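Chemist: only the shape, not the letters, is given here:
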């Protein structure tokens, strides 16, 4: 049987359409390729962006350092020692870009100007850490990306 140019072109188009169809089905049904939105209320959070910039600037103007360490027991957060523990109020938000089911917020509870998030709550991989707190009615914001 001899295949002419017209038949060959039609067969190539059909093969291409089948390949693209297969690729679309696999991409939409595979759990590995399921990535969620950054946040559900993206536009609402963008309205508060200037407040975040002001809080970050307040932290930069503070003379004390804020530190976050990865320890075998978990994530250790050291707040400035100049701040009284009972006056610090806020939250630590851990965001996992690959899965929103792993995201969580933890209220700030200090002991010796430190807070520990246990290793059992953190899976290996990239985490975006956002620490927002108020001290004497002044907002502060610390952000960091870490890979555990």
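Modeler: Cool, the structure landed. None of the values given here were measured: they were computed from a predicted structure. Numbering: from 1, shown residues only.
Chemist: hey, let's count contacts and neighbours off CA atoms from now on
Modeler: Will do.
Chemist: contacts for the helix or strand hosting residue 116?
Modeler: Using DSSP states H and E, residue 116 sits within strand 114-118. Contacts of strand 114-118 with the rest of the structure, by C-alpha atoms under 8 Å, 6 or more residues apart in numbering, involve 73-79, 108-109.
Chemist: alongside the first one, take a look at this:
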């Protein structure tokens, strides 16, 4: 039997390192999931982000804010009862956190109860970010909610 020397130690260390790296690639493939950007126009939206910050600030100052609820029919967003929607436009974006193909973008009209419904048929179970934005009297407002649809 040959004596163990530093050359053998180097070869064993190198082989152990290679086995470690390969095991990381094959045992933990989570890094290969959909790694998509949240939006296609990232840089253009970044330049407009101060408007988003201002809209969120205005929405945070509201006494009563729109709220969302879930049931078997879908996700219902309800505005406060005293909200006058005669000169308002309401938009929502429902971003799926793991697959942008499941995103939903819509402009909606509020019904007589000052609410609207995102039907369950267009939703798939998972995590969403609901971005609710509306313009009232030429002022923008925006609220973001984390939603888990089951």
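Modeler: Alright, I've got the coordinates. All of these numbers come straight from a predicted model, not from anything done at the bench.
Chemist: buried subset of the contacts of strand 114-118 of structure 1?
Modeler: Buried residues within the contacts of strand 114-118 of structure 1, counting neighbours by 16 or more other C-alpha atoms under 10 Å: 74-79, 108-109.
Chemist: let's have the residues you listed in a markdown table, adding secondary structure and distance to residue 125 of structure 1.
Modeler: As requested, these are exported to a markdown table (DSSP: H, G, I helix; E, B strand; the rest coil; distance: C-alpha to C-alpha, whole Å):
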| residue | secondary structure | distance to residue 125 of structure 1 |
| --- | --- | --- |
| 74 | strand | 14 |
| 75 | strand | 13 |
| 76 | strand | 17 |
| 77 | strand | 18 |
| 78 | strand | 22 |
| 79 | coil | 24 |
| 108 | coil | 23 |
| 109 | coil | 25 |
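Chemist: which residues touch the residue positioned nearest the centre of structure 1?
Modeler: Centroid-nearest residue in structure 1: residue 95, 3.1 Å away (criterion: C-alpha atoms, centre = their mean). Listed by C-alpha under 8 Å, 6+ apart, the contact set of residue 95 of structure 1 reads 102-104, 127-129.
Chemist: of the residues you listed, which ones are shared with structure 2?
Modeler: Compared against structure 2 with both residues aligned by TM-score structural alignment, their matches' C-alpha atoms under 8 Å, the contacts of residue 95 of structure 1 retain 102-104, 127-129.
Chemist: where do the strands of structure 2 begin and end?
Modeler: Counting by DSSP state E, structure 2 has strands at residues 67-71, 74-78, 88-96, 104-108, 115-119, 126-136, 139-149.
Chemist: so the fifth one versus strand 88-96, what angle?
Modeler: Here strand 115-119 of structure 2 runs at 30 degrees with respect to strand 88-96, directions being taken by axes from the mean of the first three to the mean of the last three C-alpha atoms, to 10 degrees.
Chemist: superposed on structure 1, where does strand 115-119 of structure 2 end up, distance-wise?
Modeler: In the superposition against structure 1, strand 115-119 of structure 2 averages 0.6 Å from its aligned positions (mean C-alpha distance after the TM-score superposition for structure 1).
Chemist: circling back to that earlier point, got the contacts of residue 95 of structure 1 as TSV, with distance to residue 28 of structure 1 and neighbour count columns?
Modeler: What follows is the contacts of residue 95 of structure 1, written out as TSV (distance: C-alpha to C-alpha, whole Å; neighbours: other C-alpha atoms under 10 Å):
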residue	distance to residue 28 of structure 1	neighbour count
102	22	14
103	23	16
104	27	13
127	25	21
128	26	15
129	30	18
